[in-house]
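Engineer: sequence-free structure coming up:
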């Protein structure tokens, strides 16, 4: 299974926000520059993360984005389930498969996908940054104010 770029980028945004000192706000341009990702694409992602209540977005002076919840309350499995439109590993219907009535592969892959999500459900955003926060800060050059 491979996550979409959309979900990958969303997890990068959340990782970035998880290492920012609590209470600090950042702007999307900073994240776009640090990861070398499309600003336009990140704006859509951050907007959706805001709709889902994962990040807080504020416009204007003193605005920016920040996590709406503590990193230990943001479950990775839930984030992936919210952002991925389709977790099916294969599509048996677009180009109809001749063996579909007798095939067991789709069921096996569905079980594997459930195991994937269950594993992600065991981790939070805090787990991504707890042991390597200082290294992430260095890599993202967060102490360099733009």
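Structural biologist: Noted; the coordinates are in hand. All values reported here derive from a predicted model rather than from experimental measurement. Residues are numbered from 1 along each chain as shown.
Engineer: C-alpha from now on. contacts and neighbour counts both.
Structural biologist: OK.
Engineer: and the nearest residue to residue 121 once chain neighbours are set aside, how many neighbours?
Structural biologist: With sequence-adjacent residues excluded and distances taken as Cα to Cα, 6 or more residues apart in numbering, residue 121 is closest to residue 77, at 4.3 Å. The number of residues packed around residue 77, counting by other Cα atoms under 10 Å, is 17.
Engineer: what's the helix or strand for residue 77?
Structural biologist: helix 76-83 (DSSP states H and E).
Engineer: next, the one to line up against it:
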């Protein structure tokens, strides 16, 4: 399975927020840190905010922060939110047309594989990947 760049940067942004949970990060600051357009990062943060994963506040001392502790944010939930409009294969999308639909054994297997992938991510939290552990670099210095 391949995740979109949108999800990749969303996960990176969340890891960065988790590295300093009491601090608000501006989208401009995060965009510069990741070498990403501010507009693109703003869309990511907005989707995370609509899902209740982050909170945002404008003005001085504002920015994006985690809406709840990182150990309460499941990676599977994050991926579901950020990948919500991305079908694994064309036939999963509303527009997907398949001439062998009804006889295809691949679609069911791919759905089960996708569900297993997300279920595995559900076993991990943002805290599992964002907090520094012995022998690993901190997110802030990576």
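Structural biologist: Looks like it arrived, so ask away. Predicted, not measured: the structure shown is a model, and the values here were computed from it.
Engineer: and the TM-score between these chains?
Structural biologist: Once superposed, the chains reach a TM-score of 0.86 (TM-score structural alignment, normalised by the length of structure 2), with 138 aligned residues with a Cα RMSD of 2.0 Å.
Engineer: before we move on, the earlier item: if I look at the residue nearest to residue 121 of structure 1, how far off is residue 119 of structure 1?
Structural biologist: From residue 77 of structure 1 over to residue 119 of structure 1 the distance is 8 Å, taken as Cα to Cα, to the nearest Å.
Engineer: kindly report the same for residue 136 of structure 1.
Structural biologist: Counting by Cα to Cα, the gap from residue 136 of structure 1 to residue 119 of structure 1 is 23 Å.
Engineer: next structured bit after the helix holding residue 77 of structure 1?
Structural biologist: helix 105-121.
Engineer: that next one vs structure 2, average offset?
Structural biologist: Taken over the aligned residues, the distance from helix 105-121 of structure 1 to structure 2 averages 0.5 Å (mean Cα distance after the TM-score superposition for structure 1).
Engineer: OK, contacts around residue 54 of structure 2?
Structural biologist: 45, 48, 64-68 (Cα atoms under 8 Å, 6 or more residues apart in numbering).
Engineer: burial check on residue 70 of structure 1, number of neighbours?
Structural biologist: 13.
Engineer: contacts only, for it.
Structural biologist: Shown in contact with residue 70 of structure 1 (Cα under 8 Å, 6+ apart): no residues.
Engineer: what does it correspond to in structure 2?
Structural biologist: Using TM-score structural alignment, the equivalent of residue 70 of structure 1 in structure 2 is residue 69.
Engineer: how near is that match to residue 63 of structure 2?
Structural biologist: For residue 69 of structure 2 relative to residue 63 of structure 2 (Cα to Cα), the value is 17 Å.
Engineer: cool, residue 123 of structure 2 as well?
Structural biologist: Per Cα to Cα, residue 123 of structure 2 is found 29 Å from residue 63 of structure 2.
Engineer: ok, residue 109 of structure 2 next?
Structural biologist: Separation of residue 109 of structure 2 from residue 63 of structure 2 (Cα to Cα): 42 Å.
Engineer: go on, residue 44 of structure 2?
Structural biologist: For residue 44 of structure 2, the distance to residue 63 of structure 2 - Cα to Cα - is 14 Å.
Engineer: still on that earlier bit, in strands only, show me the contacts of residue 54 of structure 2.
Structural biologist: Cross-referencing the contacts of residue 54 of structure 2 against strands under DSSP state E gives 64-66.
Engineer: please tabulate those in TSV, including the columns neighbour count.
Structural biologist: Rendered in TSV, the data for these read as follows (neighbours: other Cα atoms under 10 Å):
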residue	neighbour count
64	24
65	25
66	24
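Engineer: Throw these into JSON lines and include distance to residue 96 of structure 2, thanks.
Structural biologist: Below are these laid out as JSON lines (distance: Cα to Cα, whole Å):
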{"residue": "64", "distance to residue 96 of structure 2": "36"}
{"residue": "65", "distance to residue 96 of structure 2": "37"}
{"residue": "66", "distance to residue 96 of structure 2": "36"}
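Engineer: nearest to residue 15 of structure 2, of these?
Structural biologist: Nearest to residue 15 of structure 2 among these, counting by Cα to Cα, is residue 66 at 9.8 Å.
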